[in-house]
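Dropping the sequence and predicted coords here.
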Amino acid sequence: MKKEFIGIDVSKNTLDVSLHFSKAHKVFSNTAEGINKLLAWADEQVKGFERAFCFEHTGIYSLLLCEFMEQRQLIYYVIPGLELKRSLGIQRGKNDKVDAQAIARYACLFEQELTRHELPSATLLKLKNLLSYRSKLIRQRTAHLNHITELKKVLLQTQDNPIVASSQKIVEMLTQEIRQIEKLMGVQIKRDEKISQTFNNITSIKGIGLILAATLITSTEDFKAFRTWRQFACYAGIAPFEHRSGTSIKGKTRISPLGNRTLKTLLSQAAATALQHDPEIKLYYHRRLKAGKSKMSTINVIRNKIVSRAFAVAKRNTPYVNLVKYAA
């Protein structure tokens, strides 16, 4: 059966829809009623053809659309915005209709490389939302802390300053809210037996705490979205790549600037913690430095070690065993 590729440009209020082969285009509201009309219009336009929907990952704006696709068991692909942008090459001008056409074309060209999307479980969605909200609260707290620091540098007297006092109260309130969100995350994890088991296994690794564990679980959909830890390391932006071509370009092997910055930061913090509390990691770190390796490359190797350990214990469904303490 022939297949028609339907590209959808998702925004806060609207859904621009374009068909790749027939070139039909229409705009719908990003609501339950609008999505029902979109699917009915697609049925009418694509009679006798198999349909494949494709749209960018836009967080909460595309969540309702995903839920409708899941309910009707439709084939749909969700692609990262940066991946789509880089695939388009040089463009002149931009609008929602052009973007929808580009998405439909992308789905047609790269169909063999795309993986059919499935919504994660309700627990993972709730956990992801809590992590996102926590990050927002931390950014707000950091902004107020920076404001307090700047005021203390400028003002001679800050003890009775109402702005400083107000900012400090906001910081305290945000800190309490962050702790409350972390408690809710723990409760949410314990409610799901499978996720709770995964959480207990990966937190047995030195360096992995609540936030990194929850981020790993949601990013990997409980370690099902990536086949190997190396694939995930590439996604996180900690996998080293060669940089050379012919005889003229002989750059050092380095990590890519592309990747999940949140994961990269959390894994750096985990590496620092492991370096303090894991004798095996500490020994490995100093041995590499003595061999002339740089500190940053060694830290990156430790980040990769933590990821590989997390995948190993998650796949085995057993806690991490530190073999060093059993060595003769």
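Sure, I can see it.

Please make it C-alpha for all contacts and neighbour counts, starting now.
Will do.

can you pull out the strands in the stretch 51-200 of the chain?
For the stretch 51-200 of the chain, the strands defined by DSSP state E, counting those that start in this stretch occupy 76-79.

Okay, Gly251 and Met296: tell me how far apart.
According to CA to CA, to the nearest Å, Gly251 stands 16 Å off from Met296.

and Ile244, how many neighbours?
Small correction: residue 244 is Arg, not Ile. Counted by other CA atoms under 10 Å, the residues lying close to Arg244 total 12.

next up, a second structure to put side by side with the first:
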Amino acid sequence: MGTVSYLPRDYDVFIGIDVDKNSFSFTVQDHNMMNRSKKIPSSPEQLYNYIGNNFSNQRVLCAYEAGPTGYNLHDYLSQKDQLCLVLSPFSIPKASNERVKTNRLDSERIVRYLKSGELRPIRVPSEPYRQLRQLIGMRENYSCQSTTAKQRIKSLLLFEHLNEHIDDTRQNWSGMYIDRLKQIPCSGTIRCKLDLLLADLAYCHTQQLRVLKELKALCDKHPDIDRYRGYLQSIPGIGSVIALTILARIGDPEHLANVREIGAFIGVVPKERSTGDTIQRGSVTRLGNNTFRRLIIEASWIAIKYDTELAQFYHRIKARHHPRIASRKAIVAVARKLTQRIYKVLKEQRTYEIR
């Protein structure tokens, strides 16, 4: 998701809202001295009625911080033609010496920065992309649970001196290998624990397959998503899952403003400290999604095997650095270059052609 912009001078009244499951705490300010704080039940309808009853002839701008309650408040107010911005928690400045946190203070901080124009609201994704993000999130969760189950199985084998069975875990966890684990001779308690861990692993695998099936159905239902997936898959190193993960994170590619937005989502934009004619760039910001960044790095390792241009670029960057960090520096540089290709195929709506 990208960001959207607004001009405070276009509005008369500003409302900062702190949303939780039971209540809305909000603060109202205008360009003069008005400053009201109020708490109501967690009902978008009540908030809309409050705005209509008190500020019917004024231009009102609302904003709240994205959280576990989702986009329900935004959707309701948007249907009523009341503009409501959604903010990233990382975009709201916080003083380093703050020691008190309440819902009212949070709403005051939101409205203060909203009125000053210092906030950069996120672009709320459309319903198909929300569904895609939910499915991708579920797949990531089951993938993590699967990895945890495998690690627990290896730990159990090591702890019980069944070391001869650990070497095989370096291979893919094939059905044949899992069958061998089920037949390991061991005591009743150990057998029970191992079977439970294998059952966890099998459950995660089944759920991952189910999510992949739902992802395919979603692509069939929404041709735009399927078309963008095809563009992304034409880039070496990017498969179906990574392509859909990219679309889930950035939302509708039509809204992408520039290639740095994708780099920011991933967290591979370099830090920069510049003054006058001096420009200093450091390591990547790492502000993006960790899973997203890991997948792009994996795609970069694959890409340099099949794309001669990227391979040459990788070795050129690698030669500039100390051997201890050369590979890591070079592959991050490849990932940044990969984001340029991602941006290009999405904006130009065409497949990528290897030179």
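Received it, and whenever you're ready, just let me know what you need. Here the structure is a predicted model, which is why all the values come from computation and not from measurement.

Can you name the residues that contact whatever residue of structure 1 lines up with Tyr142 of structure 2?
Aligning on TM-score structural alignment places Tyr142 of structure 2 opposite Leu137 in structure 1. By CA atoms under 8 Å, 6 or more residues apart in numbering, Leu137 of structure 1 lies in contact with 174, 177-178.

list the buried ones in stretch 46-53 of structure 2?
47, 51 (16 or more other CA atoms under 10 Å).

What about the aligned partner of Phe53 of structure 1 in structure 2, how many residues nearby?
Counting by TM-score structural alignment, Phe53 of structure 1 lines up with Cys62 in structure 2. Residues within reach of Cys62 of structure 2, counting by other CA under 10 Å, total 23.

wait, what's in contact with Cys62 of structure 2?
Cys62 of structure 2 sits next to 14-17, 83-85 when contact means CA under 8 Å, 6+ apart.

Ala314 of structure 1 versus the match of Tyr142 of structure 2, what's the distance?
Counting by CA to CA, the gap from Leu137 of structure 1 to Ala314 of structure 1 is 30 Å.

again with Thr58 of structure 1
Distance, Thr58 of structure 1 to Ala314 of structure 1, by CA to CA: 28 Å.

quick one: which of the two has more around it?
Ala314 (23 against 16).

element containing that one, please.
helix 295-316 (DSSP states H and E).

which residues touch that helix?
Helix 295-316 of structure 1 is contacted from outside by 198, 201-202, 205, 207, 223, 228-230, 233, 238-239, 267-268, 270-272, 281, 285, 288-289, 319-320, using CA under 8 Å, 6+ apart.

switch the cut-off to 7 Å
198, 201-202, 223, 229, 233, 238, 267-268, 271, 285, 288-289, 319-320 (CA atoms under 7 Å, 6 or more residues apart in numbering).

Among those residues, name the buried ones.
Buried among those (16+ other CA under 10 Å): 198, 201-202, 223, 229, 233, 238, 267-268, 271, 285, 319-320.

Let me have the residues you listed in JSON lines, adding secondary structure as columns.
Output for these, formatted as JSON lines (DSSP: H, G, I helix; E, B strand; the rest coil):
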{"residue": "Thr198", "secondary structure": "helix"}
{"residue": "Asn201", "secondary structure": "helix"}
{"residue": "Ile202", "secondary structure": "helix"}
{"residue": "Phe223", "secondary structure": "coil"}
{"residue": "Trp229", "secondary structure": "helix"}
{"residue": "Ala233", "secondary structure": "helix"}
{"residue": "Ile238", "secondary structure": "coil"}
{"residue": "Leu267", "secondary structure": "helix"}
{"residue": "Ser268", "secondary structure": "helix"}
{"residue": "Ala271", "secondary structure": "helix"}
{"residue": "Tyr285", "secondary structure": "helix"}
{"residue": "Pro319", "secondary structure": "coil"}
{"residue": "Tyr320", "secondary structure": "coil"}
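
check contacts around the equivalent of Ile296 of structure 2 over in structure 1.
Matched across to structure 1, Ile296 of structure 2 falls on Leu267, judged by TM-score structural alignment. By CA under 7 Å, 6+ apart, Leu267 of structure 1 lies in contact with Arg303.

For Arg309 of structure 1, see how far away Thr203 of structure 1 is.
Taking CA to CA, one finds Thr203 of structure 1 at 10 Å from Arg309 of structure 1.
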